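S.K.: kindly generate the corresponding structure for this input.
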Amino acid sequence: MHDLPANHHEALAAPPLCRRLLPRPVPLPRRDEADEHWLAASGLVRGPVVRMAGPYRISGGWWAREVERDYYFAETAHGDIAWLFYDRPRDRWYIHGILD
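M.R.: Alright, predicted model coming up:
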C-alpha cells in the first residue's frame, strides 16, 4: 500500500487515486488463506495480493438489517488496488470498488 507522505508538499506531488465504486458489491469466492490469488478470481484485478491495509470498520443498522463490515485496501503484484470488505454477519468477502 502507499505510505503516507512525509509533508504537505510531497502529498501535492503524488498523483491522486480515484475510487470507482461497482454498481453493487461483488461477492468473492470463499477465501483460502493459502491461496494468494483469491482476489484475482473475481476477474476485476490481476495477480496475487501482496499488501492489505485495514480494517476500517463500519457498523449499524441493527434496527433494519445488521451492517458490520471491515473494509480493506488490497494491492496486487500488478499494482491493482481493490477496495473490499468482509461482511461479518454474512461471513463473506465482497469487492466494492477499484482504485486507479
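S.K.: contacts, neighbours, all on C-alpha from now
M.R.: OK.
S.K.: where does Leu12 sit: helix, strand or coil?
M.R.: In three-state terms, and counting by DSSP: H, G, I helix; E, B strand; the rest coil, Leu12 is helix.
S.K.: check the gap between it and Trp83 for me.
M.R.: For Leu12, the distance to Trp83 (CA to CA, to the nearest Å) stands at 23 Å.
S.K.: cool, Leu99 as well?
M.R.: Counting by CA to CA, the gap from Leu99 to Trp83 is 7 Å.
S.K.: so what sits against both of those two?
M.R.: Common contacts of Leu99 and Trp83 (CA atoms under 8 Å, 6 or more residues apart in numbering): Arg19.
S.K.: who has more neighbours, Leu12 and Trp83?
M.R.: Trp83 (22 against 10; other CA atoms under 10 Å).
S.K.: which residues in this structure form strands?
M.R.: Applying DSSP state E to the chain gives strands spanning 19-27, 49-60, 67-76, 81-87, 92-99.
S.K.: burial count for Gly97?
M.R.: 22.
S.K.: also Gly60?
M.R.: Burial of Gly60 is recorded as 11 neighbouring residues (other CA under 10 Å).
S.K.: one more, for comparison:
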Amino acid sequence: MVKNMTVGEVKKMYAGEYVELEVYRARERGEYYPREFHTANCYSLNDSEYSNEDEVGLCDLMGEEEYEHSILANASDKADFTDWYGDKDAKVLCIMLAD
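M.R.: Here you go, the predicted model:
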C-alpha cells in the first residue's frame, strides 16, 4: 500500500487520523526487511534524521494496545494514550524508512 511512497505522501494520506508521527529505521536491512514494527527490529529517528522525501518501507496507524505490543514490546513502560495524548483512542502513525 505504501510501496514507492514518501514520508510526506504517507503523512498526507493519514492527515487528521493521528496525533503523533514516529519514524524508524530497520536495525537490519536487505532480504529480511522487517514486515512489522517491533522494538527488536527498529530504532526511532529524530526529525533531523529523515525528510519528507525519504521512501517509506512500512507504515502502521497504531492504537494504544498495538503500540504497546510492538514499539514497547520489550520495554518496562506501558502505553497510556490517555495520559500521553488525552485520548485513549488516539492513533500514532509509525513509519519505517525503506532500506
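S.K.: got a TM-score for the pair?
M.R.: With the length set by TM-score structural alignment, normalised by the length of structure 2, the two chains reach a TM-score of 0.26; 50 aligned residues with a CA RMSD of 4.6 Å.
S.K.: what helix or strand is Val10 of structure 2 on?
M.R.: Element membership for Val10 of structure 2, per DSSP states H and E: helix 7-13.
S.K.: list the buried residues for that helix?
M.R.: Buried residues in helix 7-13 of structure 2, counted by 16 or more other CA atoms under 10 Å: 7, 9-11.
S.K.: redo the strands of structure 1 as JSON lines? Include distance to His8 of structure 1.
M.R.: Output for the strands of structure 1, formatted as JSON lines (distance: least, CA to CA, whole Å):
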{"stretch": "strand 19-27", "distance to His8 of structure 1": "22"}
{"stretch": "strand 49-60", "distance to His8 of structure 1": "22"}
{"stretch": "strand 67-76", "distance to His8 of structure 1": "23"}
{"stretch": "strand 81-87", "distance to His8 of structure 1": "23"}
{"stretch": "strand 92-99", "distance to His8 of structure 1": "22"}
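S.K.: please identify the deepest-packed of those strands.
M.R.: Of all the strands of structure 1, strand 81-87 has the most neighbours on average by mean count of other CA atoms under 10 Å, namely a mean of 23.
S.K.: would you mark the buried spots in the helix or strand that the helix holding Val10 of structure 2 is followed by?
M.R.: Later in the chain than helix 7-13 of structure 2, the nearest helix or strand by DSSP H and E is strand 20-26. For strand 20-26 of structure 2, burial by neighbour count (16+ other CA under 10 Å) applies to 23-26.
S.K.: next secondary structure after strand 20-26 of structure 2?
M.R.: With secondary structure assigned by DSSP H and E, strand 20-26 of structure 2 is succeeded by strand 42-45.
S.K.: number of nearby residues for Ala13 of structure 1?
M.R.: 9.
S.K.: separation between it and Tyr72 of structure 1?
M.R.: From Ala13 of structure 1 to Tyr72 of structure 1 the distance is 25 Å (CA to CA).
S.K.: and if you look at Ser59 of structure 1?
M.R.: 15 Å.
S.K.: now His96 of structure 1
M.R.: 10 Å.
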